[in-house]
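**Q** here's a sequence, model it:
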Amino acid sequence: ARAAREACGDDAVAVTAVSASLASGERDQAEALARQIGIRHVVIETGEFDNPDYLKNEPNRCYFCKTELYNQLEQLLPRLDVDVIANGANVDDRGDHRPGMVAADEHAVRSPLLEVGINKQDVRDLAQHWDLPVWDKPAMPCLSSRIAYGVGVTTERVRRVDAAESFLRTEFELTEFRVRHEANELARIEVPVDQLPRLLDPANRQAITTRFRELGFAFVTIDLEGFRSGSLNSVVSIDDLQVLGD
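**A** Predicted coordinates for the structure are as follows:
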């Protein structure tokens, strides 16, 4: 958003999409950042939770979410007096399973950071140079991405994940971690390996188990392999990747 403000001045508009999949506090942070940057900021509500294809939570789930987002943004363009939709995809995003990029291509969405060869570290370096408080903020993908493929996305499940992560963030001051929602209401907690002994401490383990069961999880587990961004994509097969190409 800061780069867009630098390049386009008052013509730039930042948009935050709000739905049940947005983690607690993210909207407030987006609004505060937009004020600091001095960019016009619009908040819209997206309806991906009304789409059965999204709720099925197959490996192409993100395609339906981004399609909903870009459809809404296209309708906003005349009112905002904006000609181009741009996203924040960067070079590093090309190395992962990103069905949302297909939706971007279908809607002629530009990816300026990717187009000029900027990667995630470059983005952080620029944000630090501009004194933006989010320069070292851990990635915060949507809450639906915590739910294992094939396990239906529901408002109840994403709220459960959100509450569980808020608990770990507050009580244990964790920053880079995930609560994965597997089948049979099983929680799989991923934290950096050096944090494993802390969570496995008997008193902490009991506190986590008690709180997670209060939230509706039937089973509570800690992943011994530690935190891995996008770990649920490790089970995506080549056949799954053909879904959007059929």
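**Q** every contact and neighbour count from this point should use C-alpha atoms.
**A** Will do.
**Q** now do the top helix by length along the chain: distance to the chain's middle.
**A** Ranked by residue count under DSSP state H, the longest helix found in the chain is helix 61-80. Offset of helix 61-80 from its chain centre (CA atoms, centre = their mean, to the nearest Å): 17 Å.
**Q** go ahead and flag the most central residue of this protein.
**A** Geometric centre of the chain, nearest residue: Pro141, 1.3 Å, by CA atoms, centre = their mean.
**Q** one more to line up against the first:
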Amino acid sequence: MDQLHEKYENLKVYLKSLGSVAVAFSSGVDSTFLLKVAHDVLGDKAIAVTAASCSFPERELNEAKKFCAENDIQHIVCESEELDIDGFRQNPKNRCYLCKHELFEKVWNIAKENGLNAVAEGSNMDDNGDYRPGLVAVKELGVSSPLRAAELNKQEIRELSKELGLSTWNKQSFACLSSRFVYGETINEEKLGMVEKAEQLLLDLGFYQVRVRIHDKMARIEILPSEFEKLLAEGIREKVYNYFKELGFTYVTLDLGGYRTGSMNEILH
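**A** I've put the predicted structure just below:
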């Protein structure tokens, strides 16, 4: 057995040892793969829990509902409004910790109400490098990280997802919309809506990996460098600029560094 499939078998053994689990499900690459394998191993003893909030695009929520319906997986959607968490709107450096702590407390409550032994989330080995205060909350609350336990990284998860026939195998990486804000800049419903609509336009135009970072009323677009030419093409450039202005952005810029995860964390180094 090759190393990849050995890790896959180890993941199944780990999940089986949990006995039953509530998977925090965002419909992203990692949590979709985790939920699929958990359901394959545990059947009805694995359920999905998705938190609905204004930091979570409607597109992603609809995909989560569709996946669970198609795979006959019990799916519970709970309200988890980050903006109601004390201190969250001020966007401190531990914002992700505040959010994840509240979220996983809710998922644990749902797990217990349904007689389940464990809560699991989808972080992988690649998440160990960046600044991830949310993982502190994971550890504090005794949440399982099966993909890290099996030592799977993002590329391996994509490969296994493709083998399992999951359409998410080549889905874009995604993070909550609050991650688009500079630390210390107030997060509110209006600006979250601006970011969601701006990114949706870029996705609708066919850009693969997108982030619209918000700096007060300035939009900083991050896309793959290979797609710069497409964005700057006549017709596309004007469409993006005009739509962003309609949304309320004063300035619309392209980040020449291109798309990268955690770019708002660069000021921390």
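**Q** strands along the stretch 51-200 of structure 2, start to end?
**A** Using DSSP state E, counting those that start in this stretch, the strands assigned to the stretch 51-200 of structure 2 run over residues 75-79, 118-120.
**Q** want to throw those into JSON lines with distance to Glu58 of structure 2 and mean neighbour count?
**A** Listed next are these as JSON lines, based on distance: least, CA to CA, whole Å; neighbours: other CA atoms under 10 Å:
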{"stretch": "strand 75-79", "distance to Glu58 of structure 2": "12", "mean neighbour count": "16"}
{"stretch": "strand 118-120", "distance to Glu58 of structure 2": "23", "mean neighbour count": "26"}
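**Q** mind checking which of those is nearest Leu202 of structure 2?
**A** strand 75-79 (27.3 Å; CA to CA).
**Q** quick one: the residues in structure 1 that that closest one pairs up with.
**A** Here strand 75-79 of structure 2 aligns to structure 1 at residues 41-45, judged by TM-score structural alignment.
**Q** other residues contacting that stretch?
**A** Stretch 41-45 of structure 1 is contacted by residues 13-19, 31, 34 when judged by CA atoms under 8 Å, 6 or more residues apart in numbering.
**Q** before we move on, back to that, and Lys139 of structure 2, which of the strands of the stretch 51-200 of structure 2 is closest to it?
**A** Closest approach to Lys139 of structure 2 among the strands of the stretch 51-200 of structure 2 (CA to CA): strand 118-120, 11.1 Å.
**Q** return the distance of the closest one from the chain's centre.
**A** The answer for strand 118-120 of structure 2 is 17 Å, by CA atoms, centre = their mean.
**Q** what residues in structure 1 pair up with it?
**A** The alignment places strand 118-120 of structure 2 over residues 84-86 of structure 1 (TM-score structural alignment).
**Q** again, but for stretch 133-140 of structure 2
**A** Counting by TM-score structural alignment, stretch 133-140 of structure 2 corresponds to 99-106 in structure 1.
**Q** hang on, Leu147 of structure 2 packs against Asp126?
**A** No - look at Leu147 of structure 2 against Asp126 with CA atoms under 8 Å: they stay out of range, at 10.4 Å.
**Q** so which of the two has more stuff around it?
**A** Leu147 (27 against 13; other CA atoms under 10 Å).
**Q** give me the nearest residue to the more buried one, chain neighbours excluded.
**A** Asn124 (5.2 Å; CA to CA, 6 or more residues apart in numbering).
**Q** thinking again about what came up before, okay, the contacts of stretch 41-45 of structure 1 in CSV with neighbour count and distance to Ala1 of structure 1 next?
**A** Below are the contacts of stretch 41-45 of structure 1 laid out as CSV (neighbours: other CA atoms under 10 Å; distance: CA to CA, whole Å):
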residue, neighbour count, distance to Ala1 of structure 1
Val13, 20, 8
Ala14, 18, 6
Val15, 16, 9
Thr16, 17, 11
Ala17, 16, 14
Val18, 16, 17
Ser19, 15, 21
Glu31, 19, 12
Ala34, 20, 8
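**Q** how near is Glu214 of structure 1 to Ser237 of structure 1?
**A** Distance check for Glu214 of structure 1 against Ser237 of structure 1: by CA to CA, to the nearest Å, it reads 35 Å.
**Q** what does Asp131 of structure 1 give?
**A** Relative to Ser237 of structure 1, and taking CA to CA, Asp131 of structure 1 is found at 41 Å.
**Q** sketch out the helices for structure 1, chain order is fine.
**A** Assigned by DSSP H, the helices in structure 1 fall at 2-8, 26-37, 52-55, 61-80, 100-106, 112-115, 120-129, 155-172, 196-200, 202-215, 238-241.
**Q** can you name every helix or strand that the third one contacts?
**A** The helices and strands touching helix 52-55 of structure 1, judged by 3 or more CA pairs under 8 Å, 6 or more residues apart in numbering; DSSP states H and E, are helix 61-80.
**Q** pretty sure Leu55 of structure 1 contacts Cys62?
**A** No - the criterion here is CA under 8 Å, and Leu55 of structure 1 misses it with Cys62 at 10.5 Å.
**Q** out of the two, which sits in the more crowded spot?
**A** Cys62 (23 against 20).
**Q** tell me the counterpart of that one in structure 2.
**A** In structure 2, Cys62 of structure 1 lands on Cys96 (TM-score structural alignment).
**Q** so that match sits right up against Arg132, yeah?
**A** Yes - taking CA under 8 Å as the definition, Cys96 of structure 2 is a contact partner of Arg132 at 7.5 Å.
**Q** overlap in contacts of these two?
**A** Contacts common to Cys96 of structure 2 and Arg132, judged by CA under 8 Å, 6+ apart, are absent.
**Q** list the contacts of the match of stretch 133-140 of structure 2.
**A** The contact list for stretch 99-106 of structure 1 (CA under 8 Å, 6+ apart) reads 60-67, 70, 110, 244.
**Q** give me the buried subset of those.
**A** 60-67, 70, 110 (16 or more other CA atoms under 10 Å).
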